[in-house]
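>>> Below is the sequence, then the predicted model.
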Amino acid sequence: MKKVLITGANKSIGYETTRQLLQNGYYVYLGSRNLENGLKAVEKLKAEGLTHVEVIQLDVTNDESVKLARIEIGKKTEVLDVLINNAGINGGWPQAALEASIDQFKQVFDTNVYGVARVTQAFIDLLKKSEQPRIVNVSSSGCSLTLHCDPSWKYYTHKAAVYPASKAALNMYTINLAYELRDTPFKVNAVCPGFVATDFNGHRGTGTVQEAGTRISKYAMIGDDGPTGKFISEEHNPETGECPW
């Protein structure tokens, strides 16, 4: 049974991704910053008959928390097949370039960029022991530099200085990570779940968590012929899935 760690998995897209991977026969370590919330999520999943899941307390912004999570999972398995870096924050609004506070930038980057690097580096040894290791970094088409420079893009006027910048930085980290692992079985991709109605955006999104979970799970489960080092947004490009950087 393949094993996967999903950060920020106690609700919304992370929770739905957990459900879908459980349905596909994976064992899931459900990462949750708040242990109680994680336990409640696990209870709900087990009530559905999805039993191959357990919570791992994991705050991606805290070195000690990540180290302890690595120790805990290391006691349970010698191999991790998939890492989904899903935990993220938007930093609050407004996010005007001339008004957003430095504290906003620091807080968002600490979770969305440094947190991903922190967790990936902590668990890379277990991932390297997998025959088909996969890393999915949950990104956003809203961080595409190309699209944001295109006045014809439907979200052209949806500008924000902080959150998209963090995801653009995450994309560059993904590119470098995929490059460093290019001669290995790893598949490393940045995947946009779509503009999904969740607490994250005040339920303004037009997509569903089910659609988002399917998009992320797909790239967690890709075969040896699957892509790596790509920026995927099936909402933006239903045909190829690729999104411009």
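Okay, I see it.
>>> contacts and neighbour counts: CA atoms only from here.
Noted.
>>> Next up, the contacts around the closest residue to Gly74 other than its chain neighbours.
Sequence neighbours aside, Leu126 is the residue nearest to Gly74 in space, at 7.9 Å (criterion: C-alpha to C-alpha, 6 or more residues apart in numbering). Residues near Leu126 by C-alpha atoms under 8 Å, 6 or more residues apart in numbering: 74, 78-81.
>>> Just give me how far the helix or strand hosting Leu126 sits from the chain centre.
Per DSSP states H and E, Leu126 falls inside helix 115-127. A distance of 13 Å separates the C-alpha centroid of helix 115-127 from that of its chain, computed with C-alpha atoms, centre = their mean, to the nearest Å.
>>> Below is an additional structure, to be compared with the one above:
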Amino acid sequence: MPMLVDVSLLPTATTRGKIIVPANRIALVTGANQGMGRQVAEKLAADGVAVYVGSRDLARGKEVAAQIGAGASALQLDVTDTASVAAAADQIRTDAGRLDLLVNNAAISTTRTGPFAMVDRRALARVSTAPLDEMRSVWEVNVFGVLTVYQAMLPLLRESPHARIVNVTSALGSLTLAADPHSGLRSTFEPIYSASKTALNAVTLAMMIELEETDIKVNLVSPGFARTALVNFEGTESVEDAAREIVRVASLGPDGPTGTFTTWDGVPLPW
């Protein structure tokens, strides 16, 4: 099985049984074969982190990992497939024996394919007309997928001396902002994508509470409105700018804060 890093180059690496434990940090970024996830994986790798590029399509993951270069390794990972997630966890355990950083980035906004303007997506996502099958599919990725990955990777995170989980959400999921008549985000709140992020926020809060007596840190980040496929490339920020808070929080050391919920420019967000 391919090793994540060349341990011969790491004189401080140690062994646990027959497993080689690399000395540098080990990260998994889900949905890392494009967009925000790819940007985060690339930045982490550039900072010396050994990064698993989680990708539902392994071939695409390998292509991106090769483009990122040293420190990146493709990992087949479909967050909606429990067998795929379990296999990914087994691979990381075999390769490295632990996980230091988990970035739950994989998400979808619709199941529709091809160009589909955001205004049309929102029109079809009204509570009175939202297709329930599409809602279930989006929630399967954005909510249950994150929970599935969390449960599978938690034993590996517990093996780390200072682990961190970063869940990527959206300000659209803030109930406080949606309930505020003066908020510009109020009119965009709908039950498919927005509410899936509300549910993700709630799941993340539950993670924070579960792990608050441990050394595992949990953070929630709403990236910028980036020009990615998730929003039909209608975003207003570059992927580099939009992803910077994810990278910053993911790069925090063991003394960095836990339990935070921040925007792409580092401003605290209301739940």
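Everything's here; your move. Keep in mind that this is a model prediction, so the values were computed, not measured.
>>> Could you quantify their similarity as a TM-score?
After superposition, the two chains reach a TM-score of 0.93 (TM-score structural alignment, normalised by the length of structure 1), with 237 aligned residues with a C-alpha RMSD of 1.3 Å.
>>> that older thread, start and end residues in structure 2 for the helix holding Leu126 of structure 1, please.
Using TM-score structural alignment, the residues of structure 2 aligned to helix 115-127 of structure 1 are 145-157.
>>> cool, stretch 73-81 of structure 1 as well?
Going by TM-score structural alignment: stretch 73-81 of structure 1 matches residues 92-100.
>>> Stretch 154-162 of structure 1 too?
Under the criterion TM-score structural alignment, stretch 154-162 of structure 1 matches residues 184-192.
>>> End to end on the matching stretch, go ahead and measure it.
End-to-end span of stretch 184-192 of structure 2 (C-alpha to C-alpha, to the nearest Å): 19 Å.
>>> For that stretch, which outside residues touch it?
Contacts with stretch 184-192 of structure 2, where a contact means C-alpha under 8 Å, 6+ apart, come from 109-110, 122, 125-127, 130, 134-135, 138-139, 172-173, 177-180, 194-195.
>>> Check which residues of that stretch are buried.
185-186, 188-192 (16 or more other C-alpha atoms under 10 Å).
>>> Nearest to Val149 of structure 2 among those residues?
Here the nearest of the buried residues of stretch 184-192 of structure 2 to Val149 of structure 2, counting by C-alpha to C-alpha, is Ile192; it sits at 21.0 Å.
>>> Report the separation between the closest one and Gly184 of structure 2.
Distance from Ile192 of structure 2 to Gly184 of structure 2, by C-alpha to C-alpha: 19 Å.
>>> go on, Ile165 of structure 2?
Counting by C-alpha to C-alpha - Ile165 of structure 2 and Gly184 of structure 2 are separated by 29 Å.
>>> just Leu124 of structure 2 next, same as before
Distance, Leu124 of structure 2 to Gly184 of structure 2, using C-alpha to C-alpha: 20 Å.
>>> List the residues that contact the residue minimising distance to the centre of structure 1.
Taking C-alpha atoms, centre = their mean, the centroid of structure 1 lies closest to Asn86, which sits 2.5 Å from it. By C-alpha under 8 Å, 6+ apart, the residues touching Asn86 of structure 1 are 6-9, 14, 137-138.
>>> Spell out the residue ranges of the strands in structure 1.
Assigned by DSSP state E, structure 1 shows strands spanning 3-6, 27-32, 53-57, 82-85, 134-138, 187-191, 230-232.
>>> Tell me which residue of structure 1 matches up with Thr129 of structure 2.
Aligned counterpart of Thr129 of structure 2 in structure 1: Glu99 (TM-score structural alignment).
>>> Could you count how many residues lie near that match?
Residues lying near Glu99 of structure 1 (other C-alpha atoms under 10 Å) number 9.
>>> For it, give its distance to Leu145 of structure 1.
Noted for Glu99 of structure 1: a distance of 21 Å to Leu145 of structure 1, by C-alpha to C-alpha.
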